[in-house]
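**Q** Here is a sequence together with a model predicted from it:
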Amino acid sequence: MQISRCKACEYRFKSGAYSVRGRLDTKTRVGRYVPISPRTCKLLDEYMRETADFGNEYLFVTYEGHKVSDSTVRENIKILGKIARLDRAKVAPHTFRHTGALYNIYGGDPFSLQKILGHSYMKMVRRYVQMTNRDVQTQHAQYSPLNYVFK
């Protein structure tokens, strides 16, 4: 799980991105930059100030200052799912990734999403973005060529 291996030195404050190392941290062994919103950057900055005294190279640490484990991330996400009353949904790290991908596609484009997710082929991105009929109808209504012909 990539989030448990994030190192503080790979977080780019000024550019608002996180540098994912390609050597061991990705399936494709290809590195990438993942954009981070200004609000998230602000929260990460606060978090890093709070945890700086631990002197740990990892970005996310336990209350004792040790590197957070994959199982701790999974457990915390399940707890947050219960708090949010998502009893029927599968609440797991990959579900968060999938949900984030869906939010990105509605406000972005599939090519940016492919780069953010680190997929080599668009075929993999399509698995994340299975549009419903309603989604297709909404997209068509918004971007139909006739909208531009008859203004």
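**A** Received, thanks.
**Q** drop to CA atoms for contacts and neighbour counts, all remaining ones
**A** OK.
**Q** for this structure, what spans make up the strands?
**A** Taking DSSP state E to define them, one finds strands in the chain at 11-12, 17-20, 32-35.
**Q** can you list those strands in a markdown table and add distance to residue 92 and mean neighbour count?
**A** Formatted as a markdown table, these follow (distance: least, Cα to Cα, whole Å; neighbours: other Cα atoms under 10 Å):
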| stretch | distance to residue 92 | mean neighbour count |
| --- | --- | --- |
| strand 11-12 | 24 | 18 |
| strand 17-20 | 21 | 19 |
| strand 32-35 | 20 | 17 |
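**Q** structure B:
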Amino acid sequence: MAIDQLADGRWKVDVEPIKGKRFRKTFKTKGEAQRFEATCRSKIIESAQWSPKPRDRRRLAELVDCWGRLHGRSLSDYEGRRVIMDRMVERLKNPVAITLTAADFAEYRARRLASGISPKTLNNELSYLRAMFNELRRLGEIDYQNPLSLLRAIRVQERELSYLDTAQIDQLFAVMRNMRHPHVELIAMICLVTGCRWGEAQGLTVSRVADGALQFVNTKSKRRRVVPIDPKLADRIRAHLREHGAFSNCRDRFDEAVARAGLNLPAGQKSHVLRHTFASHFIANGGNILTLQKILGHSSLAMTMRYAHLAPDHLQDVLAFGPAREFRHFFDTPRSEHQPS
């Protein structure tokens, strides 16, 4: 019993409102004991610490829905990301989310990897799911730790960044001029001279074209970016938009031009090759890496550093400051012991 009378006439309270929280106390009167017991039990209602939430039994698909409603729809890539996440949930057999472990996801990833799925795709899946758990925890929708927080991404071999030389640029633009498409050549030219993404160039309007600069607003980083251009090109862009209207989606036509020009580019780098070409020529001509970061709109300098090896003086400090200059005599071809001096 919660309240019991002892042999000496006092009253003992032994109450456990919730498992793990037990209180024992002795009182002179039964009334005091009853009031203490009532106080302990009322704590269950009044204090969240005394009344823990029932275990979260929502399945992974329910959390994806919750994330989409509260946060995901604000992301520019939500639609594509949501498709990937829904398919991932289906392949994981939609477990109770709180029971998902890093080992479970690692097993899932190993099966996908063995079936031929690229490591980059699997890293994207991990980052999407991990970001979902992080965001729901920030929002207070879940009160447990992110199960994937310590799971490492697969190390991926850095891909070669392809870029065009002057002859290839001339060849590609000659093909686009002969296609007689109203927009594709001008969009490609904008990408080439500013390093912008194809979608950023395609979204330009007359109001975003100044006499000496283009203003990009629908950017991947969500930050407005202004890049200087030749005033003659600015005049041409404004005149084109007034005559033909807004740029249409013509990335497929650009891919077609690349094929017609006989340019063999790595997968996924067709329209991006113009951005790489701008960056590569900028650095090779002596441009500053920090300036390039601002032009390209990279949030991290690490992304821009992929082009650093093209700088004329890249790593030349190895020769200038390393020990090689003090031991140059070691480089001489050794003479045979029998070779006359």
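**A** Noted; the coordinates are in hand. Quantities reported herein were computed from a predicted structural model and do not represent experimental measurements.
**Q** ok so, going back, now the strands of structure 1 in JSON lines, with distance to residue 127 of structure 1?
**A** Shown next, in JSON lines, are the strands of structure 1 (distance: least, Cα to Cα, whole Å):
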{"stretch": "strand 11-12", "distance to residue 127 of structure 1": "28"}
{"stretch": "strand 17-20", "distance to residue 127 of structure 1": "22"}
{"stretch": "strand 32-35", "distance to residue 127 of structure 1": "20"}
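**Q** how about the ones you listed, which one is nearest residue 56 of structure 1?
**A** Residue 56 of structure 1 lies closest to strand 11-12 among the strands of structure 1, at 14.1 Å (Cα to Cα).
**Q** In structure 1, point out the residues matching the lengthiest helix in structure 2.
**A** For structure 2, the longest helix by residue count, based on DSSP state H, is helix 119-138. Using TM-score structural alignment, helix 119-138 of structure 2 corresponds to no residues of structure 1.
**Q** So residue 218 of structure 2 sits against residue 205, correct?
**A** No. The criterion here is Cα atoms under 8 Å, and residue 218 of structure 2 misses it with residue 205 at 11.3 Å.
**Q** Without its sequence neighbours, what residue ends up closest to residue 22 of structure 2?
**A** Taking Cα to Cα, 6 or more residues apart in numbering, and ignoring the residues beside it in sequence, residue 22 of structure 2 has residue 16 as its nearest neighbour in space, at 4.2 Å.
**Q** Could you verify that that neighbour is part of a strand?
**A** Yes. When classified by DSSP: H, G, I helix; E, B strand; the rest coil, residue 16 of structure 2 is found to be part of a strand.
**Q** give me the number of residues near it?
**A** Residue 16 of structure 2 is surrounded by 15 other residues when neighbours are defined as other Cα atoms under 10 Å.
**Q** Same question for residue 6 of structure 1.
**A** Neighbours of residue 6 of structure 1 under the rule other Cα under 10 Å: 21.
**Q** so the residue nearest to residue 22 of structure 2 touches residue 37, yeah?
**A** No. Counting by Cα under 8 Å, residue 37 is not a contact partner of residue 16 of structure 2; they are 9.4 Å apart.
**Q** ok, the residue nearest to residue 22 of structure 2 to residue 79 of structure 2 distance?
**A** Noted for residue 16 of structure 2: a distance of 50 Å to residue 79 of structure 2, by Cα to Cα, to the nearest Å.
**Q** what does residue 219 of structure 2 give?
**A** 17 Å.
**Q** So between these two, which is more surrounded?
**A** Looking at residue 219 of structure 2 and residue 79 with other Cα under 10 Å, you find the greater number of neighbours at residue 219, namely 17 against 12.
**Q** roughly how far apart are residue 136 of structure 2 and residue 68 of structure 2?
**A** Distance of residue 136 of structure 2 to residue 68 of structure 2, computed by Cα to Cα: 10 Å.
**Q** When these two are compared, which one has more neighbours?
**A** When neighbours are counted by other Cα under 10 Å, residue 136 comes out ahead of the other of residue 136 of structure 2 and residue 68, with 20 against 17.
**Q** doesn't residue 207 make contact with residue 234 of structure 2?
**A** No. With contact taken as Cα under 8 Å, residue 234 of structure 2 and residue 207 are classed as non-touching, separated by 11.3 Å.
**Q** who has more neighbours, these two?
**A** Higher neighbour count among residue 234 of structure 2 and residue 207: residue 234, with 20 against 9, using other Cα under 10 Å.
**Q** Next up, the contacts around the nearest residue to that one once chain neighbours are set aside.
**A** Once flanking residues are discounted, residue 234 of structure 2 sits nearest to residue 211: 5.9 Å by Cα to Cα, 6+ apart. If a contact means Cα atoms under 8 Å, 6 or more residues apart in numbering, then residue 211 of structure 2 has 231, 234, 235 as its contacts.
**Q** From residue 90 of structure 1, how far off is residue 69 of structure 1?
**A** Distance from residue 69 of structure 1 to residue 90 of structure 1, by Cα to Cα: 20 Å.
**Q** Between those two, which is the more surrounded one?
**A** Neighbours around residue 69 of structure 1 and residue 90, counted as other Cα under 10 Å, are more numerous at residue 69. The numbers are 16 against 12.
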